[in-house]
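K.L.:
Have a look at this fold, sequence not included:
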């Protein structure tokens, strides 16, 4: 186990860090990846509403996936994961503002969720959009992949296969732990990608294919090995508060050597503010603002993400 600033290897750190993304590389196999461990940040987001456990787990996986992908923006930019579908959970939204500010919420039909459904059935059919915005850029990048009654993990694999065309492996896990201090949510995720710097040699074509037939590209041996190693990751290892990320990566890739880079710290933080909400209210016509006035003569606005409730005097906008 080495860090990018180390000239020689060192033992894997036993210190488990919550709410962080740990980038790593396995140079011998041309692999790059990220490991996310979420504790208090995930728990805070998942307890803003009284989500049924299946919905909380689904939103927790979306948070872990957004953290893995959004942390690639490094110092600046905004990443959003959003799903829209016909399932009991008809919308998921998770924002990741670089370098590590997270927020998210789920919209769901309580009656349909109560009927019981697997994760894929919760999502239903629709689409998942991944959007990247950078300050100063005139355009934004958006990738869209279909939801076909499967899981977020399968949708992520489909996205990398169709949009990025990068061999990728994604594993997401959410767990609710019970301690003397109470119940708490944890989430974790692993992203592994094959990014060869040069073309690796392949076995020669056996030459027995029919004339004119196109040979199907075989998976690279290095990627097959990396995928096999990553696939041994157990769900509990991604959310175990006593297992450090470095030790987990070492257990997976020590035979080939794994290098870790400085982690990105994550926090739960909403973009809303009293000033932003007031500016939004000012943008509405007078008639629309009057329709927002409640029985108490005030305008009340609640943020969908953090559930912060703010009250405004209509006279302040006239």
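P.N.:
That came in fine, so what should we check first? Keep in mind that this is a model prediction, so the values were computed, not measured.

K.L.:
contacts, neighbours, all on C-alpha from now
P.N.:
Will do.

K.L.:
I'd say residue 242 and residue 16 touch.
P.N.:
Yes - using CA atoms under 8 Å, residue 242 is in contact with residue 16, at 6.2 Å.

K.L.:
The two: who's more crowded?
P.N.:
Each of residue 242 and residue 16 has its neighbours counted (other CA atoms under 10 Å); residue 16 has more, 16 against 11.

K.L.:
what secondary structure does the more buried one sit in?
P.N.:
At residue 16 the chain is in coil, as set by DSSP: H, G, I helix; E, B strand; the rest coil.

K.L.:
can you pull the contacts of it?
P.N.:
By CA atoms under 8 Å, 6 or more residues apart in numbering, the residues touching residue 16 are 241-245.

K.L.:
What's the ChimeraX syntax to select whichever of these are buried?
P.N.:
Only the buried members of those enter the following ChimeraX selection, criterion being 16 or more other CA atoms under 10 Å:
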select :241,243,244,245
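
K.L.:
What about the contacts of residue 16, which are in helices?
P.N.:
Those of the contacts of residue 16 mapping onto helices are residue 245, per DSSP state H.

K.L.:
With distance to residue 31 as added columns, please give the contacts of residue 16 in JSON lines.
P.N.:
Below are those laid out as JSON lines (distance: CA to CA, whole Å):
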{"residue": "241", "distance to residue 31": "26"}
{"residue": "242", "distance to residue 31": "26"}
{"residue": "243", "distance to residue 31": "22"}
{"residue": "244", "distance to residue 31": "20"}
{"residue": "245", "distance to residue 31": "17"}
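
K.L.:
for the contacts of residue 16, which one is nearest residue 182?
P.N.:
The nearest member of the contacts of residue 16 to residue 182, counting by CA to CA, is residue 241 at 15.2 Å.

K.L.:
gap between that closest one and residue 59?
P.N.:
20 Å (CA to CA, to the nearest Å).

K.L.:
Pasting the second one now:
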């Protein structure tokens, strides 16, 4: 059931959906606390890298919680910067995990030159957003080029080219000191212009090609393809959101929305809790090992005589006796 913005209690590790009917606006606010702190603390990445991964997690959770089915949403980058690859994996309805690869030499150079923005660290390459409902036939992927822009602008490009939905995103990552140490936090807000009024619909100037079948396409004259006072107002309001407002654990998401949209009658809905959780398991890892050739498996045997695998996402260590892997091979042959 919907409630007036500002009436409900705020939550960490949750996404708060909302709507502003007067502006034909829908959106979500995310606040990540203990879950993002656990991920970044476990990996122990350098601070600039942790900030980039925190942004990617906030963006992925904002988008992944919009799935209306049991499936996966994945954000992945491949580029030539100090962070050559980054993966954030969201499993509907509520679990996410994340990992990055680091080019140490490029990171040292970037830190020496103080080129530590998200765009600087990612460099040039591409960002892919993949929706997977469990089969090849229902898999959808949108790709945007990375040209040293940040993740906010990359998200805007994704929605412009893939869905033609005017969208604005704000992301923030930082630490809050409690109990004598800094705890990572991440936050974000996403708004989308979804007009129903005929007066607010525009004819398309360029067909997007991969927009969902039956989607009403918007066009016009500004960067979002929309000339509409309602969207101009909404976009301008979101651009006033400051990092501390997305990170402050004492400022509830409802209060932030009230500050932004109270004159228009913002409405909030039930928050969606999220958690940090890995998809790995002993059975999955064992199945992976059985997919290697016998020669490759022999090369994996460590000095202690066992095969060991560490999950890159959660750092969990799995150890197997060679016979355990071979028995499965024999049973399945």
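P.N.:
Received it, and whenever you're ready, just let me know what you need. Note that the structure is predicted; figures quoted are calculated from it, not measured.

K.L.:
ok, residue 297 of structure 2 - contacts?
P.N.:
So residue 297 of structure 2 contacts 289, 307 (CA under 8 Å, 6+ apart).

K.L.:
For it, what is the enclosing helix or strand?
P.N.:
helix 294-300 (DSSP states H and E).

K.L.:
which part of structure 1 lines up with that helix?
P.N.:
Mapped onto structure 1 using TM-score structural alignment, helix 294-300 of structure 2 spans residues 286-292.

K.L.:
what residue is smack in the middle of structure 2?
P.N.:
Geometric centre of structure 2, nearest residue: residue 60, 1.4 Å, by CA atoms, centre = their mean.

K.L.:
roughly how far is the longest helix seen in structure 1 from the heart of the chain?
P.N.:
As assigned by DSSP H, the longest helix anywhere in structure 1 is helix 53-70. Helix 53-70 of structure 1 sits 6 Å away from the centroid of its parent chain (CA atoms, centre = their mean, to the nearest Å).

K.L.:
Whichever helix or strand comes after it maps to which residues in structure 2?
P.N.:
Downstream of helix 53-70 of structure 1, the first helix or strand assigned by DSSP H and E is strand 78-85. Mapped onto structure 2 using TM-score structural alignment, strand 78-85 of structure 1 spans residues 72-79.

K.L.:
next one: stretch 22-29 of structure 1
P.N.:
Going by TM-score structural alignment, stretch 22-29 of structure 1 sits over residues 16-23 in structure 2.

K.L.:
What residues sit buried inside that stretch?
P.N.:
Neighbour-count burial for stretch 16-23 of structure 2 [16+ other CA under 10 Å]: 16-20, 23.

K.L.:
any residues touching that stretch, and which ones?
P.N.:
25-30, 193, 230-231, 234, 253, 261, 264-272.

K.L.:
And stretch 128-145 of structure 2, by the same measure?
P.N.:
Contacts for stretch 128-145 of structure 2 (CA under 8 Å, 6+ apart): 69-77, 124-127, 154, 157-158, 162.

K.L.:
Now do the end-to-end distance for stretch 259-277 of structure 2.
P.N.:
End-to-end distance (CA to CA), stretch 259-277 of structure 2: 33 Å.

K.L.:
what does it correspond to over in structure 1?
P.N.:
The aligned range for stretch 259-277 of structure 2 is 251-269, by TM-score structural alignment.

K.L.:
and the matching stretch, how far out from the chain's middle?
P.N.:
16 Å.

K.L.:
How about stretch 143-152 of structure 1?
P.N.:
Taking mean C-alpha positions (CA atoms, centre = their mean), stretch 143-152 of structure 1 and its chain are 14 Å apart.

K.L.:
Just the buried residues of that stretch, please?
P.N.:
Those would be 144-152, for stretch 143-152 of structure 1 by 16+ other CA under 10 Å.

K.L.:
which one of those residues is nearest residue 92 of structure 1?
P.N.:
residue 152 (10.8 Å).

K.L.:
Surely that closest one and residue 63 touch.
P.N.:
No - Residue 152 of structure 1 is beyond contact range of residue 63, at 10.8 Å (criterion: CA under 8 Å).

K.L.:
which residue lines up with residue 157 of structure 1 in structure 2?
P.N.:
Using TM-score structural alignment, residue 157 of structure 1 lines up with residue 156 in structure 2.

K.L.:
how many neighbours does that match have?
P.N.:
Residues within reach of residue 156 of structure 2, counting by other CA under 10 Å, total 19.

K.L.:
cool, and residue 13 of structure 2?
P.N.:
Neighbour number of residue 13 of structure 2 under other CA under 10 Å is 22.

K.L.:
Tell me the spatial nearest neighbour of it, not counting adjacent residues.
P.N.:
Spatial nearest neighbour of residue 13 of structure 2, chain neighbours left out: residue 32 (4.4 Å); criterion: CA to CA, 6 or more residues apart in numbering.

K.L.:
Could I get the contacting residues of that neighbour?
P.N.:
With CA under 8 Å, 6+ apart, residue 32 of structure 2 has these contacts: 12-14, 58, 185-187.

K.L.:
equivalent range in structure 2 for the helix or strand that contains residue 145 of structure 1?
P.N.:
Assessed by DSSP H and E, residue 145 of structure 1 sits inside strand 141-148. Residues 140-147 of structure 2 are matched to strand 141-148 of structure 1 when aligned by TM-score structural alignment.

K.L.:
Nothing else from me, thank you.
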